[in-house]
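*Asks:* Below is the structure, and that's it, no one-letter string:
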């Protein structure tokens, strides 16, 4: 129960931060600058392309080691090497961002610094991701979520400080400093319980990790790249099709709520993962289905509440968030409700498949979605649809993907738990 409350708090804070960022940036930045920061943040999050699903494989391996009560220096070394590698990737990406921004005509050194720090602020999620998975695998989720509360609340407070006159550069420096402190504390805690160690022999550990998990990495990597493309390609298509400014801000607002709901779902999904993995290991189909149904109900309650809020007062909510930066089309609210319901089903199903090692199945769905989204985009361009039409096409494809995930849950973990 304590973990559930903590997870719910961090999930709510994550959604709140996305909305607060929209509210604040719409008031302290010009619409064009706002849309530029949206794209920079998207580039930062796009570093997840380098994950290749490794974090989830680490969870599966660390979880098996933990449940069996055995020590395995190889898994510990591999986990440490992956975290170190991701930190280096973020550093390289941040330096590349500064080099590109600083050499761009019309961009001052100060503006390039702001862009770079915002990129780093978004990109450090890549390092946080494997730390979350390792923490959950070794039942250190309470400690991790406590740090997550500090991170979310701290970043919200700093963001609101911009409305009170805090300079943008000061916000970015403080936000990145908070990241550095929390990452350090988390690493030290995991090292104390034997889940991480000093990253010696990173290259050999990564090589061993690749050799031992090549098939799973390719499959989970297929899934990870597909997921990254599915959730981020609209940020590149919409500015190209409709321009910067209002269309990009409308897309970002819809996706902040759509993707933010995933963080809410995690509050209901993560506490059930230990029970689900134990049920599958013990071939207890009844317990597995009960745990999955419980996760679905926990996710459905906030989803239905959010959908009701959008249908009843969506126009006023978006007007409050966006101010004069953009106007949300009424039809976009209906599309967003469809996306939220499909996202609910997709998250419950894909979360179970991920944490029980069904990487081939999720890779297949990801491949389907990438192909279908590409086809939808070409059709949208040929038809000359507006921003709402594009988001509507996206929603239609996403619903089909959610249906496939559900089908694989029945054919995969449910069937295996039943001994078939």
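*Replies:* That came through, no problem. Since the model is a prediction, treat every value here as computed from it, not as a measurement.
*Asks:* all contacts plus neighbour counts: C-alpha atoms, from now on.
*Replies:* OK.
*Asks:* count of neighbours near residue 101?
*Replies:* Here the count is done by other C-alpha atoms under 10 Å, and residue 101 has 20 residues near it.
*Asks:* Residue 204 now?
*Replies:* 13.
*Asks:* show me the contacts for it.
*Replies:* Going by C-alpha atoms under 8 Å, 6 or more residues apart in numbering, residue 204 touches no other residue.
*Asks:* which parts of the one helix or strand it maps to are buried?
*Replies:* For residue 204, the element it lies in under DSSP states H and E is helix 202-232. Under the neighbour-count criterion of 16 or more other C-alpha atoms under 10 Å, helix 202-232 has 202, 205-206, 208-210, 213, 216-230, 232 buried.
*Asks:* So which elements touch the helix or strand hosting residue 96?
*Replies:* For residue 96, the element it lies in under DSSP H and E is helix 73-102. Helices and strands touching helix 73-102, by 3 or more C-alpha pairs under 8 Å, 6 or more residues apart in numbering; DSSP states H and E, are helix 54-68, helix 109-123, helix 125-137, helix 202-232.
*Asks:* After the longest helix seen in the chain, which helix or strand is next?
*Replies:* Secondary structure of the chain read by DSSP state H shows that its longest helix is helix 285-322. Where DSSP H and E defines the elements, the next helix or strand beyond helix 285-322 is helix 330-355.
*Asks:* Skip the chain neighbours and tell me the closest residue to residue 279.
*Replies:* Spatial nearest neighbour of residue 279, excluding adjacent residues (C-alpha to C-alpha, 6 or more residues apart in numbering): residue 288 at 5.3 Å.
*Asks:* Verify the contact between that neighbour and residue 273 for me.
*Replies:* No: with contacts counted by C-alpha atoms under 8 Å, residue 288 stays clear of residue 273, the gap being 9.8 Å.
*Asks:* Below is structure B, check it against A:
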């Protein structure tokens, strides 16, 4: 068993052996399929898709197209904070999960590392918010408008910390409580966002939305601290962060390469399209396409999350049959929303996007058709990558991600130089994306799904 293919080996060295039998996984974590978790995760995933569409629906009505485009770009910058993750969260997941599957409490060093990553991401979110405010002022926005943009940046960027807490909760089989909090968050955020159509100011929504974030973080951090997955103090943060990077150099390099290239693949078009095709309708159409794809990714990820406790347990135990069955279950569950979205796009795209975008832009039918292809490829890629990442195949997926980014850049450049319109540009992107999905599927079939671990 090599370091590149094992979730019980970190940086080429076995994790310190935990004392046997001190703790078993939760009852939900031991089940092949937890129905409460399935229902909760389906609800939160659906909320993610609805939340993105509601945001587009609301902003298309309370903002003019140019200002809407600016908020899209600021939101993209907020998501860009995820670049700072460089796969660190998944390394924490693998290490915490290894201890839990061994029936032990997490070692002190692992808990310190997890806490250090959470603190780091909080600090990055605050720094980015201050930078966004200063940048908006520098480009001529007034103080009030700059504050709105900064709060929207924070509202978007802070999801990186929430993503970290979700992975920590999943690693220690506390996923049901986390998803209950996620249902609360989605409901409140969407509700207050819709209230802006009834007269609530955008500033008021942004302040309330970030206060909701603060309350939820307080609850989750207290919960994970009581469960021994996080420290209840920030003491020693710099030293613990240095220790994390020192003990996980290889995984940080491989995971970081993959994370950076994945982020680039999903976001480089946000820099190219406004320059090549302009702000306003082209940027709004691009953003809507990626909102649908990212929303579907949330649904596919939810299906993969449901299967993940059993997948990682089967991989750890060398149970290939259960690993195949749980991976097939993830694919089957993911296909259900995927089929529904594809049918809606095939038969109802014109009225759906007319309702969604209003007078801001008109979605071409050809791009709606390309969305269907992207959604199918995205399903294949998401299920494959979930298995590869959470069983420690950081190195192999890093190599493929670099090739995919290079191919996407080259093909996009050729499309623009050749004079392709926005539809042609997206067609070129789709071709690269389909090829990348097939590559990751091949890696999963030849890696964790092939061998008895």
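*Replies:* Yep, that arrived. These numbers were taken from a predicted model, which means no experiment stands behind them.
*Asks:* quick one: TM-score?
*Replies:* Overlay of the two chains. TM-score (TM-score structural alignment, normalised by the length of the first structure): 0.98; 417 aligned residues with a C-alpha RMSD of 0.8 Å.
*Asks:* hang on, the earlier thing: residue 288 and residue 273 of the first structure: who's more crowded?
*Replies:* residue 288 (26 against 21).
*Asks:* Residue 350 of the first structure corresponds to which position in the second structure?
*Replies:* Using TM-score structural alignment, the partner of residue 350 of the first structure in the second structure is residue 385.
*Asks:* burial of that match, as a residue count?
*Replies:* Residue 385 of the second structure has 22 nearby residues by other C-alpha under 10 Å.
*Asks:* Next, the contact list for it, please.
*Replies:* Applying C-alpha under 8 Å, 6+ apart, we find residue 385 of the second structure in contact with 440-441, 444.
*Asks:* Go again with 10 Å.
*Replies:* Neighbouring residues of residue 385 of the second structure by C-alpha atoms under 10 Å, 6 or more residues apart in numbering: 301, 304, 379, 391, 393-394, 397, 437, 440-441, 443-444.
*Asks:* Can you check which part of the second structure stretch 75-89 of the first structure sits on?
*Replies:* The aligned range for stretch 75-89 of the first structure is 110-124, by TM-score structural alignment.
*Asks:* So for stretch 408-426 of the second structure, what gets flagged as buried?
*Replies:* 408-409, 411-412, 415-416, 422-426.
*Asks:* Show the end-to-end separation of it, please.
*Replies:* Using C-alpha to C-alpha, to the nearest Å, the end-to-end distance of stretch 408-426 of the second structure comes to 11 Å.
*Asks:* so it matches what in the first structure?
*Replies:* Aligned using TM-score structural alignment, stretch 408-426 of the second structure spans residues 373-391 in the first structure.
*Asks:* what do you get for stretch 331-343 of the second structure?
*Replies:* Using TM-score structural alignment, stretch 331-343 of the second structure pairs with 296-308 in the first structure.
*Asks:* Could you count how many residues lie near the counterpart of residue 49 of the first structure in the second structure?
*Replies:* In the second structure, the residue paired with residue 49 of the first structure is residue 83, using TM-score structural alignment. Under the neighbour criterion other C-alpha under 10 Å, residue 83 of the second structure is assigned a count of 16.
*Asks:* so how far is residue 160 of the second structure from residue 83 of the second structure?
*Replies:* For residue 83 of the second structure, the distance to residue 160 of the second structure equals 10 Å [C-alpha to C-alpha].
*Asks:* okay, and the common contacts of the two?
*Replies:* With C-alpha under 10 Å, 6+ apart, residue 83 of the second structure and residue 160 have no common neighbours.
*Asks:* Next, residue 244 of the first structure: secondary structure please.
*Replies:* coil (DSSP: H, G, I helix; E, B strand; the rest coil).
*Asks:* In contact with it, which residues?
*Replies:* Contacts for residue 244 of the first structure (C-alpha under 10 Å, 6+ apart) come out as 31-36, 39, 238.
*Asks:* Return the subset of those lying in strands.
*Replies:* Using DSSP state E, no member of the contacts of residue 244 of the first structure sits in strands.
*Asks:* What is the equivalent residue in the first structure for residue 55 of the second structure?
*Replies:* Counting by TM-score structural alignment, the partner of residue 55 of the second structure is residue 21.
*Asks:* Nearest residue to that match in space, please, no chain neighbours.
*Replies:* Once flanking residues are discounted, residue 21 of the first structure sits nearest to residue 159: 6.8 Å by C-alpha to C-alpha, 6+ apart.
*Asks:* likewise residue 86 of the second structure?
*Replies:* Nearest one to residue 86 of the second structure, counting by C-alpha to C-alpha, 6+ apart, is residue 256 at 3.6 Å.
*Asks:* Touching, the one you found and residue 85? I think so.
*Replies:* Yes: between residue 256 of the second structure and residue 85 there is a contact at 7.4 Å, judged by C-alpha atoms under 10 Å.
*Asks:* in terms of contact, does residue 295 of the second structure touch residue 51 like I think?
*Replies:* Yes: if you go by C-alpha under 10 Å, residue 295 of the second structure and residue 51 touch, sitting 8.7 Å apart.
*Asks:* which residues are in contact with both of the two?
*Replies:* Common neighbours of residue 295 of the second structure and residue 51 (C-alpha under 10 Å, 6+ apart) are residue 45.
*Asks:* sorry, back to before: what does the match of stretch 408-426 of the second structure contact?
*Replies:* Contacts for stretch 373-391 of the first structure (C-alpha under 10 Å, 6+ apart): 229-230, 233-234, 237-238, 241-242, 247-248, 250-251, 254-255, 328-333, 335-336, 339, 367-370, 372, 392-398.
*Asks:* thinking again about what came up before, hmm, which two among the buried residues of stretch 408-426 of the second structure are most spread apart?
*Replies:* Longest distance between any two of those is 16.4 Å, between 409 and 423; criterion C-alpha to C-alpha.
*Asks:* Can you give me the neighbour number for the closest residue to residue 348 of the first structure other than its chain neighbours?
*Replies:* Excluding its sequence neighbours, the residue lying closest to residue 348 of the first structure (C-alpha to C-alpha, 6+ apart) is residue 296, at 6.2 Å. Using other C-alpha under 10 Å, residue 296 of the first structure is surrounded by 19 other residues.
*Asks:* Check residue 347 of the second structure too.
*Replies:* 10.
*Asks:* Comparing stretch 211-222 of the second structure with the first structure, how large is the average distance?
*Replies:* Taken over the aligned residues, the distance from stretch 211-222 of the second structure to the first structure averages 0.7 Å (mean C-alpha distance after the TM-score superposition for the first structure).
*Asks:* And that stretch, what's buried?
*Replies:* So stretch 211-222 of the second structure, judged by 16+ other C-alpha under 10 Å, has buried residues 212-213, 216-217, 220-221.
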